[in-house]
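Enquirer: Below is the structure, and that's it, no one-letter string:
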């Protein structure tokens, strides 16, 4: 029964991750920590193991979704690799910082992180992106929006690398892949269109999770059996999320998801305190 539950966790994490560019660790990590407190056979799952295992699974979620988005030609490869310059070292630093957490401390900070992400998802639709100015030191792209109007998105490479370093650090620290912060940053700061932001985020999540996973593997923070059970569901879920993204508006799903994040985040903080 536990293994079936984990398979569904993988599908849910992959679907949500692929749909709105979060990576899926925001579901996998709490699920693994919850099981460690409920099932004696899984009591060995520490926050470090939960994060390391989640990041390994996210590699397959990210790859699956990225391949689907590549077929639809939505991935901005140049931007993805520029963001990766910052997120790769950030992921390594995050994996190192994770080793200093005990269970209670991790639950509190992860709970706060989840509530912050819920807040970002809540306000991101009400904030207009910054105006993008084309200049010598700015990378800019043009695209045709749904109203057939030409618009631009872009960024300064230095600012993009700094932001992606922070995103990578949090991804390696909490095992969430970093898309939870990178997508809002691309939407609000760089004026990316939502579909390109999500697709490029999944590419970045794939690359960053590879680096962060290597760091966690070197510290023996991966449960290979759990990963093997979660990965098939995450692979399928990643493709499913990308498919749903192409067919439906994700507003309703985001509303439900952010409410769940707030409830779960509050519960984790309560567990960590008491």
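Expert: Happy to help now that I have it. No experiment lies behind these values; they were computed from the predicted model shown.
Enquirer: use CA for all of it now, contacts and neighbours both
Expert: Noted.
Enquirer: Now do the strands in the stretch 51-200 of the chain.
Expert: Along the stretch 51-200 of the chain, the stretches classed as strands by DSSP state E, counting those that start in this stretch are 139-144, 150-155.
Enquirer: Please identify which of these is closest to residue 227.
Expert: Of all the strands of the stretch 51-200 of the chain, it is strand 150-155 that lies closest to residue 227, at 36.2 Å by Cα to Cα.
Enquirer: and the strands of the stretch 51-200 of the chain, which is most packed in?
Expert: Mean neighbour count (mean count of other Cα atoms under 10 Å) peaks for strand 150-155 among those, with a mean of 18.
Enquirer: and it, what does it pack onto?
Expert: Packing partners of strand 150-155 (3 or more Cα pairs under 8 Å, 6 or more residues apart in numbering; DSSP states H and E): strand 139-144.
Enquirer: helices and strands around the strand it packs on, which ones?
Expert: Judged by 3+ Cα pairs under 8 Å, 6+ apart, strand 139-144 is in contact with strand 150-155.
Enquirer: Residues contacting the strand it packs on, please?
Expert: 132-134, 138-145, 189-193 (Cα atoms under 8 Å, 6 or more residues apart in numbering).
Enquirer: circling back to that earlier point, so which of the strands of the stretch 51-200 of the chain comes closest to residue 83?
Expert: Taking Cα to Cα, strand 150-155 is the member of the strands of the stretch 51-200 of the chain nearest to residue 83, at 10.7 Å.
Enquirer: okay, the angle between the closest one and strand 139-144?
Expert: Strand 150-155 runs at 150 degrees relative to strand 139-144, counting by axes from the mean of the first three to the mean of the last three Cα atoms, to 10 degrees.
Enquirer: Residue 109 is in contact with residue 271, isn't it?
Expert: No - checked against Cα atoms under 8 Å, the pair residue 109 and residue 271 is beyond contact range at 11.3 Å.
Enquirer: Structure two is appended below for comparative analysis:
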């Protein structure tokens, strides 16, 4: 039976994913834990299954547009697929402390993801795409292993964490190929993590159905209006929400959470004013270049 309250939450998250290409696992998992009282392992298991059904849509778009660097995808998957499955087994090895482990790992990952929203845009502004790209297999496999472990344990990171690592490792990779490569490699990565959670996690079919009922039309709606959305504003909002959610997962006192959110909001405001003045001085269209670019319909199913 469909829980329409959960479906409404899935709809809201789906719209954000469609508008910005990110935020799926990083938003849905803490919403299920903090607002619906779902145990952390159950939230991670069901979110990964939902994500595994959504990501191939965006991957197919990039494959058709030939914006995928296949050698990078291959090396990433060589590390991420087994690591994602191992991440599930690692959480099971902690026995009675399992729920606390997942909750702590999720909190740390959410705080990191919030930070990386800004780091990602900062790196993109300083990269020099278009040069020769030399694939480094060992480093790429290592990125896949670390990303896979985090995704297997928390459902967060297939987009936000891996894409920043790729930005650092391959600064000459064009932006559209970066998005396509990251999204396609995430398909088998999330599928492996979802398979592990189906076998060893805490999957509930009714919860997954409720999430899909809301998230699938939400993604479609968000993608439909992504070209007209203020992507930077939404990404800034995501950074604040993810930070607050992560701190609450880590049992940080409310006063400290409020202080952190206010400080982050102030930093975003200062960055916004500075960027507008800098861009205006260069004669360019003012934008929130530091914290976000326009959402992309082709990135609609990236999730985090």
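Expert: Looks like it came in fine. Everything numeric here is computed off the predicted structure, so don't read it as measured data.
Enquirer: Need the TM-score from the superposition.
Expert: For these two chains in superposition, a TM-score of 0.77 is obtained (TM-score structural alignment, normalised by the length of structure 1); 249 aligned residues with a Cα RMSD of 3.0 Å.
Enquirer: rewinding a little: now for the contacts of strand 150-155 of structure 1, which pair is the farthest apart?
Expert: Across those, the longest distance by Cα to Cα is 21.0 Å; it joins 138 and 145.
Enquirer: between those two, which one's more packed in?
Expert: Each of residue 138 of structure 1 and residue 145 has its neighbours counted (other Cα atoms under 10 Å); residue 138 has more, 14 against 11.
Enquirer: That one pairs with which position in structure 2?
Expert: Under the alignment (TM-score structural alignment), residue 138 of structure 1 pairs with nothing in structure 2.
Enquirer: Which stretches in structure 1 count as helices?
Expert: For structure 1, applying DSSP state H gives helices covering 2-20, 25-38, 47-71, 77-98, 103-123, 157-174, 179-188, 194-218, 224-247, 251-273.
Enquirer: Distance to residue 151 of structure 1 and mean neighbour count added to the ones you listed, as a markdown table?
Expert: Compiled in a markdown table, the helices of structure 1 are given as follows (distance: least, Cα to Cα, whole Å; neighbours: other Cα atoms under 10 Å):
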| stretch | distance to residue 151 of structure 1 | mean neighbour count |
| --- | --- | --- |
| helix 2-20 | 22 | 24 |
| helix 25-38 | 32 | 21 |
| helix 47-71 | 21 | 27 |
| helix 77-98 | 17 | 22 |
| helix 103-123 | 22 | 19 |
| helix 157-174 | 20 | 25 |
| helix 179-188 | 13 | 24 |
| helix 194-218 | 13 | 26 |
| helix 224-247 | 21 | 21 |
| helix 251-273 | 22 | 16 |
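Enquirer: Reformat these as a markdown table; add distance to residue 150 of structure 1.
Expert: Below are those laid out as a markdown table (distance: least, Cα to Cα, whole Å):
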| stretch | distance to residue 150 of structure 1 |
| --- | --- |
| helix 2-20 | 24 |
| helix 25-38 | 35 |
| helix 47-71 | 22 |
| helix 77-98 | 19 |
| helix 103-123 | 25 |
| helix 157-174 | 23 |
| helix 179-188 | 17 |
| helix 194-218 | 15 |
| helix 224-247 | 21 |
| helix 251-273 | 24 |
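Enquirer: Let me know how buried residue 249 of structure 1 is, in neighbour terms.
Expert: When neighbours are counted by other Cα under 10 Å, residue 249 of structure 1 registers 11.
Enquirer: Could you report the separation of it from residue 241 of structure 1?
Expert: Going from residue 249 of structure 1 to residue 241 of structure 1 by Cα to Cα, to the nearest Å gives 12 Å.
Enquirer: Could you do residue 190 of structure 1 as well?
Expert: Distance of residue 190 of structure 1 to residue 241 of structure 1, computed by Cα to Cα: 24 Å.
Enquirer: Residue 103 of structure 2 contacts residue 249, correct?
Expert: Yes - between residue 103 of structure 2 and residue 249 a contact is recorded at 6.1 Å, counting by Cα under 8 Å.
Enquirer: what residues are up against the residue nearest to residue 101 of structure 2 when sequence neighbours are not counted?
Expert: Nearest residue to residue 101 of structure 2, sequence neighbours excluded (Cα to Cα, 6 or more residues apart in numbering): residue 91, at 7.2 Å. Each residue near residue 91 of structure 2 by Cα under 8 Å, 6+ apart is listed here: 98, 101, 102, 153.
Enquirer: One more: residue 47 of structure 1?
Expert: Taking Cα under 8 Å, 6+ apart as the test, what residue 47 of structure 1 contacts is 29, 33, 101, 102, 103, 106.
Enquirer: now do residue 162 of structure 1
Expert: Contacts of residue 162 of structure 1 (Cα under 8 Å, 6+ apart): residue 86.
Enquirer: what residues are up against the aligned partner of residue 154 of structure 2 in structure 1?
Expert: Alignment note (TM-score structural alignment): residue 154 of structure 2 maps to residue 174 of structure 1. For residue 174 of structure 1, the contact set (Cα under 8 Å, 6+ apart) comprises 29, 51, 94, 98, 110.
Enquirer: in structure 2, which of the residues you listed remain in contact?
Expert: Among the contacts of residue 174 of structure 1, the ones still in contact in structure 2 (both residues aligned by TM-score structural alignment, their matches' Cα atoms under 8 Å) are 51, 110.
Enquirer: Between the contacts of residue 174 of structure 1, which sits nearest residue 208 of structure 1?
Expert: The shortest gap between residue 208 of structure 1 and any of the contacts of residue 174 of structure 1 belongs to residue 94, at 11.3 Å (Cα to Cα).
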